[in-house]
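**Student:** Return atomic coordinates for the entry below.
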Amino acid sequence: MKSPVLIALLLAAIAVGFFAGRFRSPSRTASAREILYYVDPMHPSYRSSKPGVAPDCGMDLVPVYSDASHASTAFEVRDARQSIHINGVTQGLYGIQVTKVQRTQGVRTIRGFGKVVADETRVFRINLGTDGYVKTTTSDAVGTHITQNQRLAVVYSPEFLSVSGGYLSANERSPTASGKDANASAQNSASAQARADRLRNLGMSDTQIEEIGISRKIPEDVYVVSPVDGFILSRNISPGLRFERNTDLYTIADLRHVWVVAEIFGVDADAFHAGASIRVTLADTNEEFKARVSSVLPEVDPVSHSLKVRFEADNPNFKLRPEMLVSVELVTAAPTGLSVPAAAILDSGVSKRVFVEAPAGYFTPREVQTGLRFDDRIEIVKGLNEGELIASEGTFLIDSESRLEAATTSDKTGPSSKPSEMALGTPHVETHP
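**Tutor:** Modelled structure (predicted):
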């Protein structure tokens, strides 16, 4: 009878000892490990200094212990105010690239946008120096290409009749003579020339003046003709219109030579000097034309604060038309000195910074002073030395992580004395008390 009782007591003692040891072991292990902070198991970027519930998914926060492995740490701040550590795997994952500060010497391309305008020295305004009315017009619509001395309209004015009569009379009295008639002939020739000049001032063409001398008839009608090959830009005339003296009837432009006016910003305007060669490209067809700098205009745009530069271009096929938008490019020498890729510069509006890598994997922000920009590089005036390694891609990610980690470390309620960690693949870190 005693054996079964002893066996039962022995089994009970073994069971009690097993369960007691099972419950005491975690307590000792937990007390030996220090909790750094708590994270959301679904979003490891969320951290808190207290246990609780994740605000996004409602799951319990998981503790992170001091003896946890750092093998998968993506970002680690060595000194939140000085540098941030990014391992090689994360650099490749986020496209962070490092390049050397170089001393460069080459060329830079200045680009801008411009508008084609007619060469003002080749724009003609046709008007008459007397009153009259319009009888007929022919092929004179705006945009029409016309040739020199082409008739555009027929007008009538009484003043032309009287002056034409005087010219014809003086012209008939001035034959070639010798001896006593030579002086009289010279006076008649001068009188005929004076009347011919008056007809020109009134608006009669040289061709019609010559016709009067040949036909020896006073014309009742006066022809309005084009003074040059070109295009009609404006038309203020119609049959039956009564006009006053000096009223512009047509505006005609010779477009075989045109201007391009472009807006250039800042110090780039200093690179444009008279005679410099540029390239003009049409936006729609990508056709290219050669042009040369004429002058930098003195006016400054009140809105954009840009300067206007005028270029001259030959236009034999009339591909460049007034009001057409084009792009312009000027290739000029770049300054010799240190330069970095433009993507490496973080411009806050108040200061400009880059991230210098030293030692490997640790990026330290440094303020720099910049100069001219040429193509995809920016001149460095102060703040860097030749050969230093800087982050040339992914700088915004490094900057955001540096700021977030600095904010986490400076949180008095957070684990300020421990290095912060972030799970690989999660670029942003927030600290919530």
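**Student:** make it CA atoms for all contacts and neighbour counts henceforth
**Tutor:** Fine.
**Student:** quick one, strands of the stretch 251-400 of the chain?
**Tutor:** With DSSP state E, counting those that start in this stretch, the ranges of strands along the stretch 251-400 of the chain come out as 257-264, 277-282, 288-300, 307-314, 325-333, 337-341, 346-347, 352-357, 362-374, 377-382, 389-393.
**Student:** Another sequence for comparison is provided below:
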Amino acid sequence: MLYWYDPMVPQQKFDKPGKSPFMDMQLVPKYADEAPAGGVAVDPRVAQTLGVRTAVVEKQRIGASVEVPATVQLNERDVAIVQARATGFVQRVARLAPGDVVAPGAVIAELLVPEWAGAQQEFLAVRRTGDEALAAAARQRLVLLGMPAAVIQQVERSGQVQALALIHAPTGGLVQELMVRPGMTVSQGMSLARITGLSTVWVEASLPEAQTWAARVGQPVEVQLSAFPGETLRGKVTSVLPEANTETRTLRLRAELPNPQGRLRAGMFAQMRFGTQAEEALLVPTEAVIRTGQRALVYVVEQPGRFRPVQVQLGRELGDQLEVLQGLQPGQQVVASGQFLIDSEASMQGVLQRQASASAPAASAATAPAPLPAAALHEGVGRIVELSAQEVTLDHGAVPSLRWPPMEMGFKLAQPEVAKGFKVGDTVRFMFREGQDGYEVTRLEREQHQHGGAR
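**Tutor:** So this is what the prediction gives:
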């Protein structure tokens, strides 16, 4: 036997058994042959008391399905701008307003174009001379003035000047802007209306970054709308936009749906669902993975009370499970909760430091500076009062390892991922250490039994 210790304050060692001065529990013996090489040992009775739970690494055949909220939007690729072909005066405007739907070829406005009248009179006069070359040149001038072919043909047939020009909608759809009114003077190239087609619509969804692996251009999607319960519409992904939202950390996914009857209206709420082909994947519970910022670790159960830290390479996030690409084998058992105790033991026994040293290249060992000793880890129980991406404020109980009384105190987060899934008001067990800029929390775990952390 090496010494006696309190599992809640493993850094403090005692030379004889008895009751812990920090907690209301007996000291636990530490034996020289407890931990296997590269592993850490924890008394099984202590592990059971502190709620250490394990899970089996499983290989499953999965076909991931992703469902995200979406909204219907107008197809901005199907837009027509109506412009004046010549300078003129607005004589009449159709009874339209923004938001109206027009058919293809519908009259938008009627213009009086004096310049056209003069050019047409010149053309008719030249044609009467019988000089075909001059007549062809005069006719070409009408084309260059922006006169539609139908108007030129009417002038040729009737021999009458047509100074009034009708402005038609080049396509059917929604009038989004109407910039022409009776009595206006318009110049050549001036925009008179903006029309968006309704034959197809976009359905846009915000996809979390962790799920973007599941989306690709051309992929079939199913869309269900609140307006049409029980009905499923089908389309394809047309684009995954290249810019992420910096506030929500999501990407915009766009699918295109046919809209032959015009039932789909911009602003409608929808649910978009798409999936991937089934394939085998090695899965562990998300809570089993410890993210340190530099690597991801899990504790593998060697035998009851014996654990070994293993560095893993992670893949996709599938609900409450993570895909493991490297580091584990099917059938292994990993610690799924209660890693505080094991983290404390590993830090005290120097397991993680020995692993890091062993993985470093031998060639650089001679030139690399000696590693600094790891900061002592402390733990406590408290309630989250404030929470941000960088800090957490805890109303916690006494911390015996530092002889702290109950208090409310702010801590930095070692990594933003430490607080993922937690919210203000949660009662948590937290592990922290002293860093260069004060105390920082390295791990949070939801406390199953509510403890009075606050004063």
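**Student:** Any idea what the TM-score comes out to?
**Tutor:** Overlay of the two chains. TM-score (TM-score structural alignment, normalised by the length of the first structure): 0.59; 333 aligned residues with a Cα RMSD of 4.8 Å.
**Student:** if we can go back for a sec, mind giving me JSON lines with the strands of the stretch 251-400 of the first structure and columns for mean neighbour count?
**Tutor:** JSON lines is the format used below for those (neighbours: other Cα atoms under 10 Å):
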{"stretch": "strand 257-264", "mean neighbour count": "24"}
{"stretch": "strand 277-282", "mean neighbour count": "20"}
{"stretch": "strand 288-300", "mean neighbour count": "16"}
{"stretch": "strand 307-314", "mean neighbour count": "22"}
{"stretch": "strand 325-333", "mean neighbour count": "18"}
{"stretch": "strand 337-341", "mean neighbour count": "21"}
{"stretch": "strand 346-347", "mean neighbour count": "14"}
{"stretch": "strand 352-357", "mean neighbour count": "22"}
{"stretch": "strand 362-374", "mean neighbour count": "18"}
{"stretch": "strand 377-382", "mean neighbour count": "18"}
{"stretch": "strand 389-393", "mean neighbour count": "23"}
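**Student:** Of all those, which one is nearest residue 118 of the first structure?
**Tutor:** With Cα to Cα as the measure, strand 257-264 is the member of these nearest residue 118 of the first structure (5.1 Å).
**Student:** quick one: that closest one to chain centroid distance?
**Tutor:** Distance of strand 257-264 of the first structure from its chain centroid, counting by Cα atoms, centre = their mean, to the nearest Å, is 16 Å.
**Student:** If you count contacts, what does it end up packed against?
**Tutor:** strand 107-118, strand 307-314 (3 or more Cα pairs under 8 Å, 6 or more residues apart in numbering; DSSP states H and E).
**Student:** For residue 334 of the first structure, which non-adjacent residue is closest in space?
**Tutor:** Spatial nearest neighbour of residue 334 of the first structure, chain neighbours left out: residue 107 (4.5 Å); criterion: Cα to Cα, 6 or more residues apart in numbering.
**Student:** Surely the one you found touches residue 372?
**Tutor:** No - using Cα atoms under 8 Å, residue 107 of the first structure makes no contact with residue 372, being 11.9 Å away.
**Student:** Break down the stretch 1-150 of the first structure into its strands, ranges please.
**Tutor:** Going by DSSP E, counting those that start in this stretch, the stretch 1-150 of the first structure shows strands at 35-39, 46-48, 62-65, 75-79, 83-86, 97-100, 102-104, 107-118, 123-126, 132-137, 145-146.
**Student:** could I get the strands of the stretch 251-400 of the first structure as JSON lines with distance to residue 11 of the first structure?
**Tutor:** Below are the strands of the stretch 251-400 of the first structure laid out as JSON lines (distance: least, Cα to Cα, whole Å):
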{"stretch": "strand 257-264", "distance to residue 11 of the first structure": "95"}
{"stretch": "strand 277-282", "distance to residue 11 of the first structure": "97"}
{"stretch": "strand 288-300", "distance to residue 11 of the first structure": "99"}
{"stretch": "strand 307-314", "distance to residue 11 of the first structure": "99"}
{"stretch": "strand 325-333", "distance to residue 11 of the first structure": "95"}
{"stretch": "strand 337-341", "distance to residue 11 of the first structure": "77"}
{"stretch": "strand 346-347", "distance to residue 11 of the first structure": "73"}
{"stretch": "strand 352-357", "distance to residue 11 of the first structure": "66"}
{"stretch": "strand 362-374", "distance to residue 11 of the first structure": "61"}
{"stretch": "strand 377-382", "distance to residue 11 of the first structure": "82"}
{"stretch": "strand 389-393", "distance to residue 11 of the first structure": "68"}
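**Student:** who wins for proximity to residue 432 of the first structure among the ones you listed?
**Tutor:** strand 362-374 (25.6 Å).
**Student:** now the angle between strand 389-393 and that closest one, please.
**Tutor:** For strand 362-374 of the first structure against strand 389-393, the angle by axes from the mean of the first three to the mean of the last three Cα atoms, to 10 degrees is 70 degrees.
**Student:** distance from strand 362-374 of the first structure to the second structure after superposition?
**Tutor:** Compared with the second structure after fitting, strand 362-374 of the first structure has a mean deviation of 3.1 Å; criterion: mean Cα distance after the TM-score superposition for the first structure.
**Student:** helices or strands up against that strand?
**Tutor:** Against strand 362-374 of the first structure (3+ Cα pairs under 8 Å, 6+ apart) you get strand 83-86, strand 107-118, strand 352-357, strand 377-382.
**Student:** sorry, back to before: will you turn the helices and strands packed on strand 257-264 of the first structure into JSON lines that also has distance to residue 144 of the first structure?
**Tutor:** JSON lines is the format used below for these (distance: least, Cα to Cα, whole Å):
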{"stretch": "strand 107-118", "distance to residue 144 of the first structure": "15"}
{"stretch": "strand 307-314", "distance to residue 144 of the first structure": "20"}
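**Student:** Go through the ones you listed and name the closest to residue 223 of the first structure.
**Tutor:** The nearest among these, by Cα to Cα, is strand 107-118 at 26.0 Å.
**Student:** Please state the offset of the closest one from the chain centre?
**Tutor:** The answer for strand 107-118 of the first structure is 10 Å, by Cα atoms, centre = their mean.
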